[in-house]
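Novice: model this:
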Amino acid sequence: MPDMPDRFPLAPGLEISRLVCGLWQVADLEKDGTALDPVAAADQLAAYAAAGFDSFDMADHYGSAEVITGELISRQPGGTPVRAFTKWCPEPGPMTPEIVRAGVQERLDRLRVEKVDLLQFHWWSFEDPRWLDALHEMEKLREEDLIGAIGLTNFDAAHLEIALEEGIGIVSNQVSFSLVDRRAAGALSELCARTGVKLLAYGTLSGGFLSERWLGKPEPAEIPDWSRMKYKRFIDAAGGWDVFQELLAAAHGIARKHGVSLSNVASRWVLEHDAVAATIIGARITEAEHRADNLNVFGFALDAGDHAALDAVFAKMAPVPGDCGDEYRKPPFLTASGDLSHHLDAIPPVHPATPDAALPDRARVFTGSAWEPVAGYCRAIRVGNRILVSGTTATHGQSHAVAPENAGAQTTYVLDKILAAIRAHGGGPEHVVRTRVYLTDAEDCEAVSRAHGRVFGTVCPANTLLEVARLIGPYKVEIEAEAVLPG
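Specialist: Predicted structure coming up:
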């Protein structure tokens, strides 16, 4: 058995353990309102660091995880540095330089550091385009050396591509990736191969369900902790308990063959993907830890027969729906608390609809484009139950052209902008009945069509796609849409 976890150079000056200690369960332990003693909890983390598990992942909403890690970091002058990854998950709203700096400063204060090793950014709704403002401000703070490296969390491939096209120095994206949830092996891994971004995989053990403890056991009727509540939803989405037992049986057979644990097999399968830098294993501070067993993951490799056995079960499983991170943004909501629609519905529109005082059946949405007042038009007008959306380009704010060299990325941004305008009128993608797409280069047809299909693949509105001589400004694509509300 190896003595220490393998390591990976995630960014210049940031070498990490390939098994990262996840501290999300601190929030679970503190959910009754009683905070853990940071000194005693840091003592537990110190044992992990001493054994080579010196990379810790947390977030602004993981209870006192940042405070506990800050206590540990304060003990390390001159010693082996602790690698602290945290997440900033602001509510959608204005992302001014002052707001972003305050969010970063809070992380610095809680961790008691002058620079966050890796700051990972989460955004609740891409229909609110201010996530780009936040990332551009984070890039400036990285240049000031307040942030060592910038990562994302729960971004799909399409929006990661926009961030990269915007020149943000993204080094990682933290997403769910496991034998149960294999979405990250698709478009996201393909993008990582092209760009060098690496994945930090969480949920690799499905909250502990991917272990011998659940092999041959009946489906649990009650689940006491948040982590397993969440991953039971993934198991249900992937086909249910019976096929999950087949997956456990296949992984158990592979484990016995290699003399390791079932959990080792689950972790190894994820770590062998080229896009993956590390997997994140939960560290439940007040319970028994499994450091010795976890090290076994670096002492064997899966062979062709192992992959064939797993692939045979994968063929019986249902793919987890959507793309990476969709579980936080659209049904089915595969989160610990379940349906998040109440949270998302409470987010106010970026550009609310303005009723027409003279014509009560009409309302308009303006998005702040420099041309709207000059040319005298709105982004979207509702007339009765019809919503008509003007030709829309990838213009951020008044005039910034997003991803000017990438038609697919522009399409993703444009469709987000269109859906935001439709939603301000009370509609959604399911109400869209027609889209018209104008391209400057027919060679971009596939990339644009795939972006369109990701949004409307189940809605299937009428669609027209045209190649045009040129568009005004540095744009490769312009789209207009029409939606019809019920009644």
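Novice: drop to CA atoms for contacts and neighbour counts, all remaining ones
Specialist: Will do.
Novice: So which residue is dead centre in the protein?
Specialist: For the chain, the residue nearest the mean C-alpha position is residue 154 (0.5 Å; Cα atoms, centre = their mean).
Novice: Nearest residue to it in space, please, no chain neighbours.
Specialist: In this structure, residue 154 finds its nearest non-sequential neighbour in residue 325, 4.2 Å apart by Cα to Cα, 6 or more residues apart in numbering.
Novice: Can you verify my assumption that the one you found contacts residue 155?
Specialist: Yes: between residue 325 and residue 155 there is a contact at 5.6 Å, judged by Cα atoms under 8 Å.
Novice: between the two, what contacts are shared?
Specialist: Shared contacts of residue 325 and residue 155, defined by Cα atoms under 8 Å, 6 or more residues apart in numbering, are found at residue 175.
Novice: right, and the residue nearest to the centre of the chain touches residue 177 too?
Specialist: No: using Cα under 8 Å, residue 154 is not in contact with residue 177; the gap is 10.9 Å.
Novice: pretty sure residue 318 contacts residue 234?
Specialist: No: using Cα under 8 Å, residue 318 makes no contact with residue 234, being 10.4 Å away.
Novice: Comparing these two, which shows the higher neighbour count?
Specialist: residue 234 (24 against 16; other Cα atoms under 10 Å).
Novice: secondary structure class for that one?
Specialist: The three-state label given to residue 234 by DSSP: H, G, I helix; E, B strand; the rest coil is helix.
Novice: mind listing the strands for the stretch 101-250 of the chain?
Specialist: 116-121, 147-153, 170-176, 198-202 (DSSP state E, counting those that start in this stretch).
Novice: Dump those to TSV, plus mean neighbour count.
Specialist: Compiled in TSV, the strands of the stretch 101-250 of the chain are given as follows (neighbours: other Cα atoms under 10 Å):
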stretch	mean neighbour count
strand 116-121	24
strand 147-153	23
strand 170-176	24
strand 198-202	25
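Novice: Residue 43 is nearest to which of those strands?
Specialist: strand 116-121 (21.1 Å; Cα to Cα).
Novice: Quick one: distance of the closest one to the chain centre.
Specialist: Put simply, strand 116-121 sits 14 Å off its chain's centre (Cα atoms, centre = their mean, to the nearest Å).
Novice: and what of stretch 265-273?
Specialist: That offset, for stretch 265-273, works out to 20 Å (Cα atoms, centre = their mean).
Novice: compare with the first, here's sequence two:
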Amino acid sequence: MTQPAVPRIQLNDGFSIPQLGFGVFKVDPNETERIVSDALEVGYRHIDTARIYGNEAGVGRAVADSGLPREELFITTKLWNDDQGTQSAFDAFDASLDRLGLDYVDLYLIHWPAPANDRYVETWRAFEQIRESGRVRSIGVSNFLAPHLERLIDETGTVPAVDQIELHPQHQQPETAAFAEAHDIAIQAWGPLGQGKYPLLELPEVTDAASTHDVTPAQVVIRWHLQRGHILFPKSNRRERMAENFDVFGFELTSAEVDAITALEREVRVSSHPDEMN
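Specialist: Got it, this is the predicted structure:
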């Protein structure tokens, strides 16, 4: 079966990233190898994990067993809050790389700013050195708001390649997104379907579009993200749902449908506020 060509987003450092990927947040470490193997067989080439998920080793085994050329894959992992600092960041990165069984990762992120600890700028300088070593291609952040991004850039001069933030139609973070766009920082949307905590997939703006295009509500929301220029990585433990989430390149939402879904903004966050997650 010929796999659809997933669009790639050009990053500010010259590398590019597949716009649609697969996430393993809350995926059981004992099931990760099977689940990621299924995702790779479906066609995903961008896998997003993190140290705190506890499943980097399973991702690494699936990658090793896939037989896919390394250059076809895009692997992201993240530094957890208690590893922020200089030497601690170096050590944490080495450990992640070892668990993944890789020579390099494509993207390494500071998972949260943890502002009360006041170590994210120091950590970012360590990230610059890791990138210079050639063991990571792109460096970025996750859950950073505009003030965190501004301080990072002002104090180091290095602009993150991406900011991975909670983003779905009912929580679009316009201030952060606008800052990112102004500084050529790509936006990655985690929780792109709202993680089921709000009836997003039952709203008429979504279900009407799904009916019109003969697709599922989840496919509509994924398509909305793609047309808005977001990078995203929905997750599922079920192969049939993985395939469904990947089958979003055969239709396009109208501008009116995109606008109607965009108008669903309610500022409803499903996770912790970045200023309070330390």
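Novice: What TM-score do the two superposed chains give?
Specialist: The TM-score (TM-score structural alignment, normalised by the length of the second structure) is 0.86; 275 aligned residues with a Cα RMSD of 2.9 Å.
Novice: and stretch 251-263 of the first structure, how far from the chain's centre?
Specialist: Centre to centre, stretch against its chain (Cα atoms, centre = their mean), the figure for stretch 251-263 of the first structure is 30 Å.
Novice: what does stretch 243-259 of the second structure give?
Specialist: That offset, for stretch 243-259 of the second structure, works out to 19 Å (Cα atoms, centre = their mean).
Novice: again with stretch 18-35 of the first structure
Specialist: That offset, for stretch 18-35 of the first structure, works out to 19 Å (Cα atoms, centre = their mean).
Novice: Over to stretch 231-240 of the first structure?
Specialist: Worked out by Cα atoms, centre = their mean, stretch 231-240 of the first structure lies 19 Å from the chain centre.
Novice: How much space separates the residue of the second structure most remote from its centre from residue 251 of the second structure?
Specialist: Of all residues in the second structure, residue 212 has its C-alpha farthest from the mean position, at 28.7 Å, by Cα atoms, centre = their mean. Relative to residue 251 of the second structure, residue 212 of the second structure is positioned 10 Å away (Cα to Cα, to the nearest Å).
Novice: that older thread, map the residue nearest to the centre of the first structure onto the second structure.
Specialist: Taking TM-score structural alignment, residue 154 of the first structure has residue 143 as its aligned residue in the second structure.
Novice: From residue 165 of the second structure, how far off is that match?
Specialist: Residue 143 of the second structure is 5 Å from residue 165 of the second structure, by Cα to Cα.
Novice: Double-check that residue 88 of the second structure belongs to a helix.
Specialist: Yes: counting by three-state DSSP, residue 88 of the second structure is part of a helix.
Novice: What about it, how many residues nearby?
Specialist: Around residue 88 of the second structure there are 15 residues (other Cα under 10 Å).
Novice: and it, what pairs with it in the first structure?
Specialist: Aligned partner of residue 88 of the second structure by TM-score structural alignment: residue 99.
Novice: before we move on, back to that, save the strands of the stretch 101-250 of the first structure as JSON lines, and put in distance to residue 479 of the first structure too.
Specialist: Output for the strands of the stretch 101-250 of the first structure, formatted as JSON lines (distance: least, Cα to Cα, whole Å):
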{"stretch": "strand 116-121", "distance to residue 479 of the first structure": "29"}
{"stretch": "strand 147-153", "distance to residue 479 of the first structure": "28"}
{"stretch": "strand 170-176", "distance to residue 479 of the first structure": "28"}
{"stretch": "strand 198-202", "distance to residue 479 of the first structure": "32"}
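Novice: looking at those strands, which is closest to residue 26 of the first structure?
Specialist: strand 198-202 (15.6 Å).
Novice: Give the aligned range of that closest one in the second structure.
Specialist: Counting by TM-score structural alignment, strand 198-202 of the first structure corresponds to 186-190 in the second structure.
Novice: Mind reading off the mean deviation between the matching stretch and the first structure?
Specialist: Stretch 186-190 of the second structure, aligned to the first structure and superposed, deviates on average by 0.8 Å (mean Cα distance after the TM-score superposition for the first structure).
Novice: From residue 122 of the first structure, how far off is the residue nearest to residue 154 of the first structure?
Specialist: For residue 325 of the first structure, the distance to residue 122 of the first structure - Cα to Cα - is 10 Å.
Novice: The two - which one has more neighbours?
Specialist: Ranked by neighbour count (other Cα under 10 Å), residue 325 of the first structure and residue 122 place residue 325 first, with 23 against 20.
Novice: who's in contact with the more buried one?
Specialist: With Cα under 8 Å, 6+ apart, residue 325 of the first structure has these contacts: 153-156, 175-176.
Novice: pretty sure residue 182 of the first structure contacts residue 317?
Specialist: No: using Cα under 8 Å as the test, residue 182 of the first structure is too far from residue 317 to be in contact (10.7 Å).
Novice: follow-up on the earlier one: identify, from the contacts of residue 325 of the first structure, the entry nearest to residue 132 of the first structure.
Specialist: Of the contacts of residue 325 of the first structure, the one sitting nearest to residue 132 of the first structure (Cα to Cα) turns out to be residue 155, at 12.6 Å.
Novice: what residues are up against that closest one?
Specialist: 122, 173-175, 324-325.
Novice: ok, now with 6 Å
Specialist: residue 325 (Cα atoms under 6 Å, 6 or more residues apart in numbering).
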